[in-house]
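Undergrad: give me a model of this one.
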Amino acid sequence: MTPDDLVLTPMGVRFRGRLFPCSVGKGGVSRNKREGDGATPVGRHRIVGMLYRPDRMDAPAPWAVPIGPGDLWSDDMGDAGYNQLVRAPYKHSHERLRRADPLYDLVLITDWNWPDAVPGRGSAIFVHQWRRPGFPTEGCVAFRRDHLRWIAGRILPGARLIILAA
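TA: Below you'll find the predicted structure:
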């Protein structure tokens, strides 16, 4: 582990010498992540992308990519685009990245089950904004908005989100 890694601890996520409160999946932390279980998967997940809403904030880092109105994330296990960024119109099951709420205003994408997705293993483990303190996610790791912006301004592509078994 390096200071540039995001490391989940019982007290929150450690990054660059600071500790940030966070939320994890409603299914807890799991060694056997499955699509729809709400669990945050154990592992060392590389940060492979950063997306942001250009209509709501400035780019937090030079490598951040704007989220467009038609940007979606496929969660359809039967589709070739499973666990990939796809564009509307898209007939398969998906999650809209440009949401009405602020949860995905800023997203760090991990390499969980990506780029060669195994159907059923779970899609889209993101780092994003939380709904409120302690409110669980569907498997992602979530932070307070200002903390997420601070992290995003300092994290580099290839850094890891490290989730250890409890």
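
Undergrad: from now on I want contacts and neighbour counts done on CA atoms only, so please keep to that.
TA: Fine.

Undergrad: hang on, isn't Arg96 packed against Ile67?
TA: No: the pair Arg96 and Ile67 fails to qualify as a contact (C-alpha atoms under 8 Å) at a distance of 10.1 Å.

Undergrad: C-terminal to the longest strand anywhere in the chain, what's the next element?
TA: For the chain, the strand with the greatest residue count under DSSP state E is strand 43-52. From strand 43-52 onward toward the C-terminus, using DSSP states H and E, the following helix or strand is strand 65-66.

Undergrad: this one as well, want them side by side:
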Amino acid sequence: MKTPNDMVLSPRGLRFRGRDFPCTIGRGGVSANKTEGDGATPVGVHGIVGLLYRPDRMARPADWAVPIRPGDLWCDDPRHEDYNLMVRAPFPASHERLFRADPLYDLVIITDWNWPRARYRAGSAIFLHRWRRAQAPTEGCVAMRADHLLWIAQRIRFGARLIVPPQP
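TA: The predicted structure is shown next:
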């Protein structure tokens, strides 16, 4: 059953609180069988478990938002015990930088995809973040315009979910 806090992916974009926001998804489309590196956005109901922001680039968007600091990373190595968790540099295993030179991760909404106890090679880090440009696919995340992402981040509450239905 959908709630007012749910964000629902549809062919028209991401629907939230009666509005449709243009967005992009993974280069691998939508998949019910997500694996690490496939570029797919996973089908399912994904809880929202975190909100990160760059305090050097924007004001805190919500009282529960956590600042991204230099050295913050996300482990994407399925062989490592910290797979699909936020970690700190220096970090020996494969990872993605959260404190980036570009603005893609200035604001990040974190889903509970394959978290907190990650399954081996089931995929890491399904985020909602800023897009590189309209219609440019992601590695599996959902991406959108910065102002739309901020509007959503300022309004989501405890219990919010990202719903990704199977595509026909």
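
Undergrad: to what extent does the longest strand of the first structure diverge from the second structure after superposition?
TA: After superposition onto the second structure, strand 43-52 of the first structure sits on average 0.2 Å from its aligned residues (mean C-alpha distance after the TM-score superposition for the first structure).

Undergrad: and that strand, what does it pack onto?
TA: strand 65-66, strand 106-110, strand 160-163 (3 or more C-alpha pairs under 8 Å, 6 or more residues apart in numbering; DSSP states H and E).

Undergrad: that one: how far from the chain's middle?
TA: Relative to the centre of its chain, strand 43-52 of the first structure is centred 7 Å away, using C-alpha atoms, centre = their mean, to the nearest Å.

Undergrad: same thing with stretch 94-102 of the first structure?
TA: Remark: stretch 94-102 of the first structure is offset 13 Å from the chain centroid, using C-alpha atoms, centre = their mean.

Undergrad: endpoints of that stretch, how far apart?
TA: 18 Å (C-alpha to C-alpha, to the nearest Å).

Undergrad: now it: buried residues?
TA: Neighbour counts over stretch 94-102 of the first structure (16 or more other C-alpha atoms under 10 Å) mark 94-98 as buried.

Undergrad: and what of stretch 31-44 of the second structure?
TA: Within stretch 31-44 of the second structure, the residues that count as buried by 16+ other C-alpha under 10 Å are 31, 34-36, 38-44.

Undergrad: got a list of contacts for stretch 16-26 of the first structure?
TA: For stretch 16-26 of the first structure, the external contacting residues (C-alpha atoms under 8 Å, 6 or more residues apart in numbering) are 3-5, 11-14, 38-40, 130, 133-144, 147.

Undergrad: 6 Å instead, please
TA: Residues from elsewhere that reach stretch 16-26 of the first structure (C-alpha atoms under 6 Å, 6 or more residues apart in numbering): 3-4, 12-13, 38-40, 134, 136-143.

Undergrad: same thing with stretch 44-61 of the first structure?
TA: Residues from elsewhere that reach stretch 44-61 of the first structure, judged by C-alpha under 6 Å, 6+ apart: 64-67, 105-111, 153, 157-162.

Undergrad: where along the second structure do the helices fall?
TA: Ranges of helices in the second structure, per DSSP state H, are 146-153.

Undergrad: report the central residue of it.
TA: Closest residue to the average C-alpha location of the second structure: Phe127 at 0.5 Å, with C-alpha atoms, centre = their mean.

Undergrad: how close does that residue sit to His95 of the second structure?
TA: The gap separating Phe127 of the second structure from His95 of the second structure is 15 Å, by C-alpha to C-alpha.

Undergrad: just to revisit the earlier point, which one of the helices and strands packed on strand 43-52 of the first structure lies closest to Ser74 of the first structure?
TA: Smallest distance to Ser74 of the first structure across those (C-alpha to C-alpha): 13.5 Å, for strand 106-110.
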